[in-house]
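Engineer: I'd like to go over a predicted model; first the sequence, then the structure.
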Amino acid sequence: MSKIAGQTETVVKASWLPLIVVVLTQIQASFAVNALTVSMQGITTDLNTPATSVGTAITAGTFAMAAFILLGAKVGAKFGSRRVFQIAVVIHGAAMAAVALSATPAMLFIAQAASGAVIALIAPALVVFIAANFHGQQQAKAIGYLAAAIPAAGVLALLIAGTFASTIGWRYSFALIVVLAVINLLLSFKLKPVAPQKDVKIDWVGALVAAASVILLSFGFSGLNTWGVVLATDAAPFNVLGISPAPILIVLGIIGGQFFFSWLRRRKAQGKPQIFDLDVLRTGSEKATTICMAAMLFVGTAANFLIPLYIQIVQGRSSLETSFAIIPYTLSIFIASTVVATLYKRFPPRQIARVGFVVVALGLILLAFTIRNEWEQFFVIVGLITLGLGQGAIVALVFNTLLSAAPKTLAGDVGAWRGLVHNISGSIGIALASVFAVGILSSMVVTGIAGNATLTDDLKSQVDLNSINFVTNDHLKDVLSTTTATPEQVDAAVALNEEARLRALKISLLALASIAVLAIIPAGRMPNYRPGDLPAELSSGRPASEEELEVADHEDDLDATGHHPFPTPSGTNAA
């Protein structure tokens, strides 16, 4: 019950069934990727293929999803989100069956690419289901659970896929996903249909430009470490006058992105359909929210790369042990994603975001100053939990803020934008974290060797110092065993390697903390009011103008009467 202007309005809560379908489907999609990672050893042995082939399959799925997600949103809107969702769930289930039955690496690659392409149809539909079925506080909670489903899928993959891979076989994990797809398909028939927008016309030029730009950016950033940041390495597929293809692809991707947004603005000015509706980003606060989303996903994904790197390389633990070690971090993301909605009535988004980024920075700083060689030490665990709480809260907050600011008809575009930002920011986060950490490591190793009298020039000439990377002590000893290194020199090199890689990781974590601190600036441009439900539409049903929304963002939280200046679509004040 809520009081508005002397009246009492009854708020009827919707059934949680749509949320169950949304969460289970998100788990279906996320579990598939995590299961591939956990099952890597079994797949490589069974299919007689190197681990890089599994990594290629994972990358293929991710790139396919990112490239076609904007198109997926429009296809869902045109033909009906529920119908498209059901078809996509069936195809995804079939793709997972193909993974389970894979006899060759090529079959695995094709199946995973197909699954990524249909997730481009599923992801926007999940957001549409939330917008169509839930409102106000219930909608905020639903978004929190959707965000929490991703780390939950990671934990489930660890427990289930890890157990299957070490007992009955890795293929059963993907057979389980097929069963989950059948369950989601059956449950989806109980959802109320979302009417198709038959007048939607698909901008194929915009779709192709977006896909090409995403693919160029993804391959460019992914190849930085392997192909070379500037000059091409021997691993580069080609070079242009000795220049690595990675920066060339990145530049082309950026140019393509600029052309894409220019194309959208031109189409909008001409009144023609666009593949992505720029009304999702029509105000400064919405653009700032996107920047915050990208910053958090960049930092979070980079941390997800550096933490396992620390455990496996510095400590020499197995992949399964690493997965168990980061459970506190994963669970804290899950918890924060689900409970942050309880803060929405008390604090505006910009305040929650600012505090969230401070918490993330504190978690990273605590990790940077406490990691040693004992992962179980108390302050390292506290740092992980702190990082996870801030990360989970911000990811759920920024998504809910974008969805709340857009009319329901743009829910699919919001979902597509979320998926696009998630994948691009994640790819860039891993790539740049890797390049930065390896660069710091190389600099420290070269400096350390130059100042170490035990490591002679003769020994230096026998080691390739141009390809320094994070390696275990055992691997380094194997490399030195092929040289004339004495036991004293081996011990000195191992000690130098231990110190350099630990300091490189610490500095990398501090760099991520700096990005989190800088993100407080765009967080201050997020909305300064807590809308009750989709405030971009006024009570009259017309969209609020950009000027009205900008004024709302800069107004004090309440006016003199104790109410927000702009009503929500239901006609209630958002106080």
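Structural biologist: Yes, it's here.
Engineer: can we go C-alpha only for contacts and neighbour counts from here?
Structural biologist: Fine.
Engineer: helix or strand right after the helix or strand that contains residue 73?
Structural biologist: In this structure, residue 73 is located in helix 51-79 according to DSSP states H and E. Note on helix 51-79: by DSSP H and E, the next helix or strand toward the C-terminus is helix 81-100.
Engineer: Would you mark the buried spots in whichever helix or strand comes after that following helix?
Structural biologist: Going down the chain from helix 81-100, the next helix or strand is helix 105-133, by DSSP H and E. Buried residues in helix 105-133, counted by 16 or more other CA atoms under 10 Å: 105, 107-133.
Engineer: Which other helices and strands does the longest helix along the chain contact?
Structural biologist: Scanning the chain for the longest helix, with DSSP state H as the assignment, gives helix 411-450. Judged by 3 or more CA pairs under 8 Å, 6 or more residues apart in numbering; DSSP states H and E, helix 411-450 is in contact with helix 51-79, helix 105-133, helix 204-222, helix 224-227, helix 284-309, helix 378-405, helix 487-518.
Engineer: then this one, side by side with the first:
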Amino acid sequence: MAPSETTTDPVSTSVDMTHPQIMKALSGLMLGMFVAILSSTIVSNALPQIISDLGGTQSSYTWVVTAALLSMTAATPLWGKLSDLFSKKLLVQISLVIYVLGSVVAGMSQNTGTLIACRVVQGIGVGGLSALAQIVMAAMISPRERGRYSGYLGAVFAVATVGGPLLGGVITDTDWLGWRWCFYVGAPFAIIALIVLQKTLRLPVVRRDVKVDWLGAFLISAAVSLLLIWVTQAGDSYEWISWQTWAMTGGSVVLGLLFVLVESRASDPIIPLRLFRNKTITLASTASLFVGIAMFSGTVFFSQFFQLARGESPTMSGILTIPMIAGLFVSSTVSGQVITKTGRWKAWLVSGGVLLTAGMGLLGTLRHDTPYWHIAVYMAVTGLGLGMMMQNLVLATQNQVAPEDLGAASSVVTFFRSLGGAMGVSALGAVMAHRVTHYVQDGLTALGPKAAAMGHSGTAGGGIPDLDKLPAPIREVIESAYGHGVGDVFLYAAPFALLGLVLVVFIKEVALKSKPSVHTPAAASDAAPPAGTAKIGDIADAAVKA
């Protein structure tokens, strides 16, 4: 039986929100996104030190990143579906609380197992924030105007992305703080974000009698988890061609098929399969998968490159990645402003795909002694490409769906981007561990029998190396191995960026709508203002009905 829709407190007035009103309504949301991204990126330059202190390996390093991406991937469609049923503001606040709690407990970790478990909790929270940020904007702003505000969101993303590693590096390099404060520092900002959200964000709530598709959520999570475990362990714990490989990949395929079966019969599926009948949604979602591989491989492996291949401090490692973030900042804001003025978006997607593919290919030439100005140019090109593609793939999708599918469709694109990131980091992390081991063995063999007897110290089979404690010849071998290994990672990622470019070429450009993507019937507001007062919430509630 189709879900019924009930509403209260109808708002009959229709007015347009001004730019200042929209910015005020979105202020808490952007602050929440800033906190989540900051808390995520702040550990990137601290990870080599964290894994070393906790006695972890290259596999642990990869899983600390992958665990958050995995739970984020699995949770994103569920958050999107819940946003179609319940208060979006409440869901944003809940996801922010979950993320901060995971961060605080992560700071108390005494081993990599606990840290990885806490990262799973963090990922659930950030999955909500990532999906809900786009959904809330779509509920308030028309697609034609949304490019402008997506650019602002991209700018927040860029600032938090560059600020996180810098702050994390400073904290890690400060003796009286230490890396644990990388997890604690976001808590005060999160409290402020919660207060601002409560006061500024007011959206309609559509209440329907539904049954949340928990079985579908479990099956997609299990299928993705099994696949990622296989990718991470293959070539290390067992051979790529082995019974474990057949068991895990086969199990993942079976779970995936069961997921499709359940979704096709569910009254309110977590991912409505009918969405994929739309060519644009299918192409944009698949392109997001490949963009995710490129995006997360860049943010994850640069810290290892600068610290382990070039001997830089965590602080300096953050500073050296600024060109990529600057490129992302510029392209996301500029493309958003121009799209709002012209209504044309496909050229930006195609240009972004070209730049991203070129940037990843150039980064594939990295070695430990590559001149920094070369690296800076390569990073800037990659950042420009990412900024043009990330937000605009979501925009193209949102412009194609009915209001009742807005949350699900938005989260599908985010889901595939997160899935690409999780699979990419897992697979590329395994590739890097293998390549670094190979290069270290070759380098040590060249130094003589005594050095060769050290084996693959400091790579997948050992721990993350402490360069300061190594003799000069051994240190040079390790630096060269990590430099070449990271270059190989980007070279392997470049073809996926090219596939993303090919897919966006086939996306048909559809004129952007001039109305926000919300239900026409009036709905209950998240919080009713006192009678007789005209607040931003009144304007927002009325405007989203327009």
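Structural biologist: Received, thanks. This structure is a prediction, so every number in the text was calculated from the model and none was measured.
Engineer: Any idea what the TM-score comes out to?
Structural biologist: The pair, once superposed, lands on a TM-score of 0.77 when counted by TM-score structural alignment, normalised by the length of structure 2; 503 aligned residues with a CA RMSD of 4.3 Å.
Engineer: what angle do the longest helix of structure 1 and helix 204-222 make?
Structural biologist: When axes from the mean of the first three to the mean of the last three CA atoms, to 10 degrees is applied, the directions of helix 411-450 of structure 1 and helix 204-222 differ by 20 degrees.
Engineer: Correct me if wrong: residue 36 of structure 2 contacts residue 99.
Structural biologist: Yes: counting by CA atoms under 8 Å, residue 36 of structure 2 touches residue 99, with 7.2 Å between them.
Engineer: overlap in contacts of those two?
Structural biologist: In terms of CA atoms under 8 Å, 6 or more residues apart in numbering, residue 36 of structure 2 and residue 99 are both contacted by the residues residue 126.
Engineer: can you pull the contacts of residue 324 of structure 2?
Structural biologist: Counted by CA under 8 Å, 6+ apart, residue 324 of structure 2 has contacts 376, 379, 380, 381, 382, 383, 384.
Engineer: Identify the farthest-apart pair in these.
Structural biologist: 376 and 384 (12.3 Å; CA to CA).
Engineer: how about residue 110 of structure 1, what does it touch?
Structural biologist: Per CA under 8 Å, 6+ apart, neighbours of residue 110 of structure 1: residue 57.
Engineer: which residues touch stretch 495-509 of structure 1?
Structural biologist: Counting by CA under 8 Å, 6+ apart, 303, 306, 310, 314, 364-365, 367-369, 371-372, 433, 436-438, 440-441, 444-445, 448-449, 470, 473 sit against stretch 495-509 of structure 1.
Engineer: Skipping its backbone neighbours, what lies nearest residue 97 of structure 2 in space?
Structural biologist: Leaving aside its chain neighbours, residue 97 of structure 2 sits nearest to residue 125 (7.4 Å; criterion: CA to CA, 6 or more residues apart in numbering).
Engineer: What lines up with that neighbour in structure 1?
Structural biologist: Counting by TM-score structural alignment, residue 125 of structure 2 lines up with residue 118 in structure 1.
Engineer: Same check on residue 202 of structure 2?
Structural biologist: Match for residue 202 of structure 2 (TM-score structural alignment): residue 192.
Engineer: Ok, residue 135 of structure 2 next?
Structural biologist: Counting by TM-score structural alignment, residue 135 of structure 2 lines up with residue 128 in structure 1.
Engineer: Report the contact partners of that match.
Structural biologist: 81, 408, 411, 412, 415 are the contacts of residue 128 of structure 1 under CA under 8 Å, 6+ apart.
Engineer: Relative to residue 50 of structure 1, which of those is nearest.
Structural biologist: Nearest to residue 50 of structure 1, judged by CA to CA, of those is residue 415 at 35.0 Å.
Engineer: which non-adjacent residue is nearest the closest one?
Structural biologist: Nearest one to residue 415 of structure 1, counting by CA to CA, 6+ apart, is residue 124 at 4.3 Å.
Engineer: what sits against the one you found?
Structural biologist: By CA under 8 Å, 6+ apart, the contact set of residue 124 of structure 1 is 69, 72, 73, 76, 411, 412, 413, 414, 415, 416.
Engineer: Could you report the neighbour count for the residue nearest to residue 133 of structure 1 when sequence neighbours are not counted?
Structural biologist: Taking CA to CA, 6+ apart, and ignoring the residues beside it in sequence, residue 133 of structure 1 has residue 14 as its nearest neighbour in space, at 6.7 Å. Counted by other CA atoms under 10 Å, the residues lying close to residue 14 of structure 1 total 12.
Engineer: cool, and residue 151 of structure 2?
Structural biologist: Neighbour count of residue 151 of structure 2, defined by other CA under 10 Å: 27.
Engineer: pretty sure it is touching residue 334, no?
Structural biologist: Yes: using CA under 8 Å, residue 151 of structure 2 is in contact with residue 334, at 7.1 Å.
Engineer: Give the residue farthest from the middle of structure 2.
Structural biologist: residue 449 (44.9 Å; CA atoms, centre = their mean).
Engineer: picking that back up, what about the match of residue 202 of structure 2, which SS state?
Structural biologist: coil (DSSP: H, G, I helix; E, B strand; the rest coil).
Engineer: Would you check the span in structure 1 matched by stretch 524-537 of structure 2?
Structural biologist: By TM-score structural alignment, stretch 524-537 of structure 2 lines up with nothing in structure 1.
Engineer: Kindly report the same for stretch 253-263 of structure 2.
Structural biologist: Mapped onto structure 1 using TM-score structural alignment, stretch 253-263 of structure 2 covers residues 254-264.
Engineer: who are the neighbours in contact with the most centrally placed residue in structure 1?
Structural biologist: The structure's structure 1 has its C-alpha centroid closest to residue 422; by CA atoms, centre = their mean the separation is 3.9 Å. Going by CA under 8 Å, 6+ apart, residue 422 of structure 1 touches 293, 294, 297.
Engineer: Tell me the residue in structure 2 aligned with it.
Structural biologist: Using TM-score structural alignment, residue 422 of structure 1 sits opposite residue 417 in structure 2.
Engineer: re earlier: ok, the residue nearest to residue 133 of structure 1 to residue 274 of structure 1 distance?
Structural biologist: 33 Å (CA to CA, to the nearest Å).
Engineer: next one: residue 490 of structure 1
Structural biologist: 62 Å.
Engineer: Kindly report the same for residue 112 of structure 1.
Structural biologist: Taking CA to CA, one finds residue 112 of structure 1 at 29 Å from residue 274 of structure 1.
Engineer: do residue 78 of structure 1 as well
Structural biologist: 13 Å.
Engineer: who's in contact with residue 312 of structure 1?
Structural biologist: Residues in contact with residue 312 of structure 1 (CA under 8 Å, 6+ apart) are 318, 319, 322.
Engineer: Translate it into the numbering of structure 2.
Structural biologist: So, by TM-score structural alignment, residue 312 of structure 1 is matched to residue 307.
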